[in-house]
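Participant: Model the following, please.
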Amino acid sequence: MNGGDVPGHDWSKITSGRPTTLAGYGITDGVTVTQMASAVTNAVTSAAPPGVVANFAMPNPPNGWLMANGSAVSRAAYAALFAAIGTTYGAGDGSTTFNLPDLRGEFVRGWDGGRGVDAGRSIGTLQYDAFQGHRHNVNQVWTTGAGITFPSPGVNSAWQATIDATDGTVAGVSGAPRVASETRPRNVALLACIKF
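Facilitator: Below is the predicted model of the structure:
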């Protein structure tokens, strides 16, 4: 297009080529690229600040996360994480490193915080498996044979036996019981990581 194509217009306002910036079009930037990057970083950090633990369905931690495997890491390199958790999970070498929580193979339980359900514990403490105290009744069987009553007839006596229950019993619709070396609920293994 040239001046003769549209007569009567001021062609001095039209430039050749294509501007590469908003300013080239006469538009003032609202924010700079640096300001935009900072805003995105702040939004991500506030959504997942250092010290947040999350589970991932993959074998390696994503960028910005460390595997929660109890390892000792640099206090300087991970200063924001160190400021958040300190030496709660171990002091590392005592001066330049600190330990991450070790959540491998563990279930996480919400901190009691004074409610009284799991009293006396602090953040980061380990609790071993346990089974709530309970009892099973075993009825005594008294038998007679050849005129002799067991235990001795006419004698007040106590009889005690220990019976090991090592095999489960199929009952109702529950199917065959699962016996293991620990008490646990049904579960799925995921990768526990901590944000740095």
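Participant: Please make it C-alpha for all contacts and neighbour counts, starting now.
Facilitator: Will do.
Participant: residues contacting residue 63?
Facilitator: If a contact means Cα atoms under 8 Å, 6 or more residues apart in numbering, then residue 63 has no contacts.
Participant: Specify the local secondary structure of it.
Facilitator: coil (DSSP: H, G, I helix; E, B strand; the rest coil).
Participant: quick one: it from residue 119, how far?
Facilitator: 36 Å (Cα to Cα, to the nearest Å).
Participant: Which helix or which strand is home to residue 81?
Facilitator: helix 79-85 (DSSP states H and E).
Participant: and for comparison, fold this next one:
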Amino acid sequence: MSQKNDFKAFSIINNSNVVNQNEYEESQSLKTGFPPENISTHVLNKALRQSSTIASVVANFIATQSGDDVLDDGDIAKLTIQLNRALKQIATDGKVPNSRKINGKALTEDINLNAGDVGAYTRTEVYTRAEVDRLIKTTSEIPVGAPIPWPLAHPPIGYFTCNGSAFNKLQYPKLAEAYPGGRLPDLRGEFIRGWDDGRGVDPSRILLTNQSDALQDLKGSFKGDGEIAVSTEGVFANGGIVSGKYGAQNDNVSYKTLFDAARVARTSHETRPRNIAFNYIVKAE
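Facilitator: Okay, here's the model as predicted:
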């Protein structure tokens, strides 16, 4: 059921007897009011239409939002109450309904939310400023130029890959202290070995020098009786009978002995320990 609205807009149909807007704004009556005689009806109609239209719109708003009839009975106090009720209602329409909840808590009054209610971490689950400062300090304490095993293909900002490339010694003076030649070590596919420093395990080595791969000495033996190899061990193996003619009536018969390091060790095209591949990087500054 629609509410009653007594306030109607005046003279609103097309071709109404009203002056056009430009003439109305230039009319002397707009500034001084109508004279006691010879009132221009089309100007009067214009004034009545403007005031009545606004009144009708406001009254319709009150009726719609408050749910009350808006009557032309001269009761200004009641109309004021209805207007306030309509304004409160339009504000309430934009609120979350009381039936809604946050993590099971109804919005009927002020509610207290904790970190779990909104899916946030508690203060004990996040780093404090002091802890963050310690992490930053720990990172900054890594010496410039020290090789670091990195699990990704590309280094983080402020780091270089140890790929043998040259760098600007003026731009990176601390890195130049570690590598005065202005070139990073090429650690791609290489192992790092501790400097001997007089121990005698790897004598005569100089820091940052390369060392080729080498194979530990392999030994073996075989025993023979005349021209026949009767037993082998270690890296040696019996290769079978080798026979041939040398122009005599009797054939010359002998045995072949093979050398195969794979008989006593795992073999490949290089000598290496078991390993995991990392990307070596260095802090640049």
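Participant: these two touch, right, residue 81 of structure 1 and residue 48?
Facilitator: No. Between residue 81 of structure 1 and residue 48 there is no contact, the gap being 11.6 Å when judged by Cα atoms under 8 Å.
Participant: hey, what's in contact with both of the two?
Facilitator: Counting by Cα under 8 Å, 6+ apart, the residues touching both residue 81 of structure 1 and residue 48 are residue 195.
Participant: Looking at the two, which one has more neighbours?
Facilitator: residue 81 (20 against 16; other Cα atoms under 10 Å).
Participant: Which residue in structure 2 aligns with the more buried one?
Facilitator: Applying TM-score structural alignment, one finds that residue 81 of structure 1 aligns to residue 175 in structure 2.
Participant: just so I have it, where are all the helices in structure 1?
Facilitator: Under the criterion DSSP state H, structure 1 contains helices at 33-47, 79-85.
Participant: Point out the most buried one among these.
Facilitator: By mean neighbour count, with neighbours taken as mean count of other Cα atoms under 10 Å, helix 79-85 ranks first of the helices of structure 1 at a mean of 17.
Participant: average distance between that one and structure 2?
Facilitator: In the superposition with structure 2, the average deviation recorded for helix 79-85 of structure 1 is 1.5 Å (mean Cα distance after the TM-score superposition for structure 1).
Participant: any chance you could map the strands in structure 1?
Facilitator: 53-56, 65-67, 72-74, 97-99, 143-145, 148-150, 191-195 (DSSP state E).
Participant: Kindly reformat those strands as a markdown table containing mean neighbour count and distance to residue 41 of structure 1.
Facilitator: Converted to a markdown table, those look like this (neighbours: other Cα atoms under 10 Å; distance: least, Cα to Cα, whole Å):
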| stretch | mean neighbour count | distance to residue 41 of structure 1 |
| --- | --- | --- |
| strand 53-56 | 15 | 19 |
| strand 65-67 | 20 | 15 |
| strand 72-74 | 17 | 22 |
| strand 97-99 | 23 | 25 |
| strand 143-145 | 9 | 80 |
| strand 148-150 | 12 | 81 |
| strand 191-195 | 23 | 14 |
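Participant: mind checking which of those strands is nearest residue 107 of structure 1?
Facilitator: Counting by Cα to Cα, residue 107 of structure 1 lies closest to strand 191-195 out of those; the figure is 10.4 Å.
Participant: so that closest one corresponds to what in structure 2?
Facilitator: Going by TM-score structural alignment, strand 191-195 of structure 1 sits over residues 279-283 in structure 2.
Participant: How about residues contacting the matching stretch?
Facilitator: 142-153, 155, 158-162, 175, 187-188.
Participant: ranges for the strands of the stretch 1-150 of structure 2?
Facilitator: 101-102, 105-106, 148-150 (DSSP state E, counting those that start in this stretch).
Participant: Distance to residue 88 of structure 2 for the ones you listed - can I get that in a markdown table?
Facilitator: Shown next, in a markdown table, are the strands of the stretch 1-150 of structure 2 (distance: least, Cα to Cα, whole Å):
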| stretch | distance to residue 88 of structure 2 |
| --- | --- |
| strand 101-102 | 23 |
| strand 105-106 | 22 |
| strand 148-150 | 63 |
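Participant: Tell me which of those lies nearest to residue 215 of structure 2.
Facilitator: strand 148-150 (26.3 Å).
Participant: Next up, the contacts around residue 224 of structure 2.
Facilitator: Going by Cα under 8 Å, 6+ apart, residue 224 of structure 2 touches 230-231.
Participant: ok, now how distant is it from residue 210 of structure 2?
Facilitator: The value you get for residue 224 of structure 2 to residue 210 of structure 2, if Cα to Cα is used, is 44 Å.
Participant: same deal with residue 275 of structure 2?
Facilitator: Taking Cα to Cα, one finds residue 275 of structure 2 at 19 Å from residue 210 of structure 2.
Participant: what about the two, which has more around it?
Facilitator: Neighbour totals were compared for residue 275 of structure 2 and residue 210, and residue 210 leads with 13 against 7 (other Cα under 10 Å).
Participant: Could you identify the residue of structure 1 that aligns with the more buried one?
Facilitator: Residue 210 of structure 2 maps onto residue 126 in structure 1, by TM-score structural alignment.
Participant: just residue 192 of structure 2 next, same as before
Facilitator: Checking TM-score structural alignment: residue 192 of structure 2 goes with residue 108.
Participant: who are the neighbours in contact with its match?
Facilitator: Residue 108 of structure 1 touches nothing, counting by Cα under 8 Å, 6+ apart.
Participant: Please report the distance of it from residue 46 of structure 1.
Facilitator: In terms of Cα to Cα, residue 108 of structure 1 sits 23 Å off from residue 46 of structure 1.
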